[in-house]
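> got a predicted structure plus its sequence, pasted below:
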Amino acid sequence: MKHLACLLAGFACTLSARAGEVQVAVAANFTAPMQAIVARFEQDTGHKALLAFGATGKFYAQVRNGAPFEVLLAADDDTPARLENEGQAVAGTRFTYAVGRLVLWSARAKLVDGRGEVLKSPDFRHLAIANPKTAPYGAAAITVLDRLGLRAAVQPRIVQGESIAQAYQFASTGNAELGFVALAQVWRDGKFTAGSGWIVPAHLHQPIRQDAVLLAKGRANPAASALLAYLRSAKAQALIRSFGYET
């Protein structure tokens, strides 16, 4: 019995020695899915992931300025490609982990109709969007308004959040009656978690392809490579789809 206990203790020590830690910058729209994925990743691999959530544009600037991030999960495909071209990311490691969907959403039930016609009505005072200069979902929202010919009409009512997380906060608290947010923030297992919404047709904006990439600081970190591999696993992909993303 004592021999078995020693063997088990030795095995645990070996696993502990092999386990690593990875610092990850994650686009704000992917907060809930990533938290769920990392919980399983840590359980399955023994590695630990330290997550920071925010706007992709801000992460780009931070990586350029020496931030210690080892993996980036962006809200677009342009930023990881740019970092790769600039030598800040490892060539050949970039891939699309999710395709995001934009939704016009309100915390109020029945306020948003199935075609987004509420945007033409006087039934709201504020429309929340993410900063289009740093957040791809904010840029997509502006494109939608332009293609619908509504930007000038709603411009005085737009309130801008620093990231998609802050845009959602404005809408979820009622400080803005409407918000263009990520579907993943208000959707789970095939339905809205609360309120009412219009899932914006994909043809009204460019596809929101969200790419992941191994950053230069994570080149030699096995935990960073393991996390990227885990994101491509069937288990992680199923979780991602459950939050309304396409994979």
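Here it is on my side, so go on. Everything numeric here is computed off the predicted structure, so don't read it as measured data.
> all contacts plus neighbour counts: C-alpha atoms, from now on.
Noted.
> find the residue at the geometric middle of this structure.
Nearest to the geometric centre of the chain sits Phe30, at 2.4 Å (CA atoms, centre = their mean).
> what sits closest to that one if chain neighbours are left out?
Ala184 (7.3 Å; CA to CA, 6 or more residues apart in numbering).
> ok, Arg188 to Leu239 distance?
Distance, Arg188 to Leu239, by CA to CA, to the nearest Å: 10 Å.
> between those two, which is the more surrounded one?
Neighbours per residue, other CA atoms under 10 Å: of Arg188 and Leu239, the larger number sits with Leu239, 18 against 15.
> can I take it that Tyr60 is in a strand?
No - with DSSP: H, G, I helix; E, B strand; the rest coil as the criterion, Tyr60 is helix rather than part of a strand.
> that one touches Thr79, doesn't it?
Yes - using CA atoms under 8 Å, Tyr60 is in contact with Thr79, at 6.9 Å.
> picking that back up, helix, strand, or coil at the residue nearest to Phe30?
helix.
> and it, how many neighbours does it have?
Neighbours of Ala184 (other CA under 10 Å): 24.
> how close does it sit to Gly149?
26 Å.
> okay, and Ala128 sits in which element?
Assessed by DSSP states H and E, Ala128 sits inside strand 127-130.
> cool, Gly197 as well?
With DSSP H and E as criterion, Gly197 is part of strand 196-199.
> quick check: what element follows that strand along the chain?
Following strand 196-199 toward the C-terminus (DSSP H and E): strand 208-214.
> other residues contacting the lengthiest helix in the chain?
Longest helix in the chain, counting residues (DSSP state H): helix 2-18. When contacts are defined by CA atoms under 8 Å, 6 or more residues apart in numbering, helix 2-18 is touched by residues Gly46.
> need the next SSE after that helix, C-terminal direction.
strand 21-27.
> so that following strand versus strand 208-214, what angle?
160 degrees (axes from the mean of the first three to the mean of the last three CA atoms, to 10 degrees).
> can you give me the buried ones in the following helix or strand past strand 21-27?
Next helix or strand after strand 21-27 toward the C-terminus (DSSP H and E): helix 31-45. For helix 31-45, burial by neighbour count (16 or more other CA atoms under 10 Å) applies to 31, 33-34, 37-38, 41-42, 45.
> with stretch 194-204 instead?
Neighbour-count burial for stretch 194-204 [16+ other CA under 10 Å]: 196-200, 204.
> which one among these gets closest to Gln88?
Nearest to Gln88 among these is Leu204, at 32.3 Å by CA to CA.
> so what's the closest one closest to, chain neighbours aside?
Val144 is the one closest to Leu204 (CA to CA, 6+ apart), at 5.4 Å.
> which residues are contacting the one helix or strand the one you found maps to?
Assigning secondary structure by DSSP H and E places Val144 in helix 136-148. Contacts with helix 136-148, where a contact means CA under 8 Å, 6+ apart, come from 56, 75-76, 102, 129-133, 151, 164, 180-182, 204-206, 208.
> what about versus this one:
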Amino acid sequence: MGKLYKEFIFLAVLVAGIGFSLVPAFAENAKIAVAANFTATANELAKDFQARTGHKAILSFGSTGKLYAQIIHGAPFDVFLSADRTRPRKLEEDGHGVPLSRFTYAYGQIALWTRDKTLLGDKEFSDVTIPALLEENRLTRLAVANPKTAPYGLAAEQYLKKIGIYDQIKGKTVYGENIAQTYQFAYTGNAEVAIVAYAQVLGKPRGTSWLIPQESYEPLGQEAVLLKKGQYNEAALAFMAYLKSRDAAVIITKFGYTLEPR
């Protein structure tokens, strides 16, 4: 009986050891700076990340340009999820990012959105109906993110130039500090139409949206970079690895992003 008891205890300890090896003994926190367009996606990723690893991702949201400025001025972030590739590369080149840590975690898409379903009548959003709304003076305010600080705003600008109305609509454009504020302008009626991240309006019953063809703007590759402040933080390292996982990919694509440019 004594021998059986000892063997039972040994197996129990072994199984417990295997179980605990899946989750770190000392969970840590990682401070993640996240581009505003990725808000809902990042929130779900953070929950799944904590459930799988025990580590906690503490998220801070803002425009890519403003977060970049905060980082170079010493903000204590461990990881930066940018909405472009330019800032992560600059951070790496300037010594704020860990060399060779950058990778593209998602490709964003932009969409036209209006809360007013009667705005278009029996028509749908297209490269033709937007100029027509402008000519008919039914489009008096168009909301876009600031192209100087928000990559999604720059993509919107590229699209407006492609369909030939950029100069015409310039005086009617209202600029959001980031893509979240841009959506709010149209949601609250301060603009009839907004060019937003597709992820913001995907699956929402209110309003009307149209996915702008990706060939109408430069690919919105979004890069992650491990910052020097996080290079020895186990939670930050684990989060970077998690972003490359199949589990993360399922969540990212569910929210309207792609893993390759279309």
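Good, I have the coordinates. On a predicted model such as this, the values are computed, not experimentally measured, just so you know.
> now do the same for Val250 of structure 2: its match in structure 1.
Here Val250 of structure 2 is matched to Ala238 in structure 1, going by TM-score structural alignment.
> what's around its match, how many residues?
Ala238 of structure 1: 13 neighbours (other CA under 10 Å).
> what's it in contact with, if anything?
No contacts exist for Ala238 of structure 1 under CA under 8 Å, 6+ apart.
> any idea how far the helix or strand that contains it is from the middle of the chain?
Using DSSP H and E, Ala238 of structure 1 maps to helix 234-242. Helix 234-242 of structure 1 has its C-alpha centroid displaced from the chain centroid by 14 Å (CA atoms, centre = their mean, to the nearest Å).
> and the angle from that helix to helix 31-45?
170 degrees.
> mean deviation of helix 234-242 of structure 1 from structure 2?
Average distance, helix 234-242 of structure 1 versus aligned residues of structure 2 after superposition (mean CA distance after the TM-score superposition for structure 1): 0.9 Å.
> pull out the buried positions in the longest helix of structure 1.
For helix 2-18 of structure 1, it's none, nothing buried (16+ other CA under 10 Å).
> stretch 106-124 of structure 2 too?
For stretch 106-124 of structure 2, using 16+ other CA under 10 Å, the buried residues are 106-116, 119-120.
> what does stretch 189-199 of structure 2 contact?
37-38, 108-116, 139-145, 152-153, 156, 174, 179, 182-183, 185-186, 211, 255-257.
> residue range for it in structure 1?
Using TM-score structural alignment, stretch 189-199 of structure 2 pairs with 174-184 in structure 1.
> any idea how far apart the tips of that stretch sit?
Across stretch 174-184 of structure 1, first to last residue, CA to CA, it's 19 Å.
> hmm, back to that, list of residues touching the strand holding Ala128 of structure 1?
With CA under 8 Å, 6+ apart, strand 127-130 of structure 1 has contacts from 137-139, 141, 154, 157-168, 170-171, 176-181.
> which of the residues you listed are buried?
For the contacts of strand 127-130 of structure 1, buried by 16+ other CA under 10 Å: 137-139, 141, 154, 158-168, 170-171, 176-181.
> what about those, which are in strands?
The strands, defined by DSSP state E, take in 158-161, 178-181 from these.
> any chance of those in JSON lines, with distance to Glu86 of structure 1 too?
What follows is those, written out as JSON lines (distance: CA to CA, whole Å):
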{"residue": "Ile158", "distance to Glu86 of structure 1": "35"}
{"residue": "Val159", "distance to Glu86 of structure 1": "34"}
{"residue": "Gln160", "distance to Glu86 of structure 1": "30"}
{"residue": "Gly161", "distance to Glu86 of structure 1": "29"}
{"residue": "Leu178", "distance to Glu86 of structure 1": "38"}
{"residue": "Gly179", "distance to Glu86 of structure 1": "35"}
{"residue": "Phe180", "distance to Glu86 of structure 1": "32"}
{"residue": "Val181", "distance to Glu86 of structure 1": "30"}
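> stretch 219-236 of structure 2 corresponds to what range in structure 1?
Taking TM-score structural alignment, stretch 219-236 of structure 2 hits residues 207-224 over in structure 1.
> contacts for that stretch?
By CA under 8 Å, 6+ apart, stretch 207-224 of structure 1 touches 19-23, 47-48, 68-77, 80, 87-90, 93-101, 136-137, 140, 225, 228.
> ends of that stretch, how far apart?
27 Å.
> buried stuff in it?
So for stretch 207-224 of structure 1, counting by 16+ other CA under 10 Å, buried means 208-218, 223-224.
> and which of those residues is nearest Ser233 of structure 1?
Distances from Ser233 of structure 1 to the buried residues of stretch 207-224 of structure 1, taken by CA to CA, are shortest for Ala212, at 13.9 Å.
> how about that closest one: what's its closest non-neighbour residue?
Nearest one to Ala212 of structure 1, counting by CA to CA, 6+ apart, is Leu73 at 4.4 Å.
> counting neighbours, what do you get for the aligned partner of the one you found in structure 2?
By TM-score structural alignment, Leu73 of structure 1 lines up with Leu81 in structure 2. Leu81 of structure 2: 29 surrounding residues under other CA under 10 Å.
> which non-adjacent residue is nearest Thr39 of structure 2?
Nearest non-adjacent residue to Thr39 of structure 2 (CA to CA, 6+ apart): Phe61, at 6.9 Å.
> is Trp113 of structure 2 in a helix, a strand, or coil?
strand.
> wait, what's in contact with Asn131 of structure 1?
138-139, 160-164.
> quick one: map it onto structure 2.
Match for Asn131 of structure 1 (TM-score structural alignment): Asn146.
> how many residues are close by Lys204 of structure 2?
Counted with other CA under 10 Å, Lys204 of structure 2 comes out at 10.
> and it, how close does it get to Trp113 of structure 2?
11 Å.
> Tyr245 of structure 1 touches Tyr97, doesn't it?
No - in this structure, Tyr245 of structure 1 is not within contact of Tyr97 by CA under 8 Å, at 9.5 Å.
> tell me the counterpart of Ala155 of structure 2 in structure 1.
So Ala155 of structure 2 corresponds to Ala140, using TM-score structural alignment.
> measure its match to Pro132 of structure 1 for me?
For Ala140 of structure 1, the distance to Pro132 of structure 1 - CA to CA - is 8 Å.
> again with Gly20 of structure 1
Taken as CA to CA, the span from Gly20 of structure 1 to Pro132 of structure 1 is 36 Å.
> go on, Gly161 of structure 1?
9 Å.
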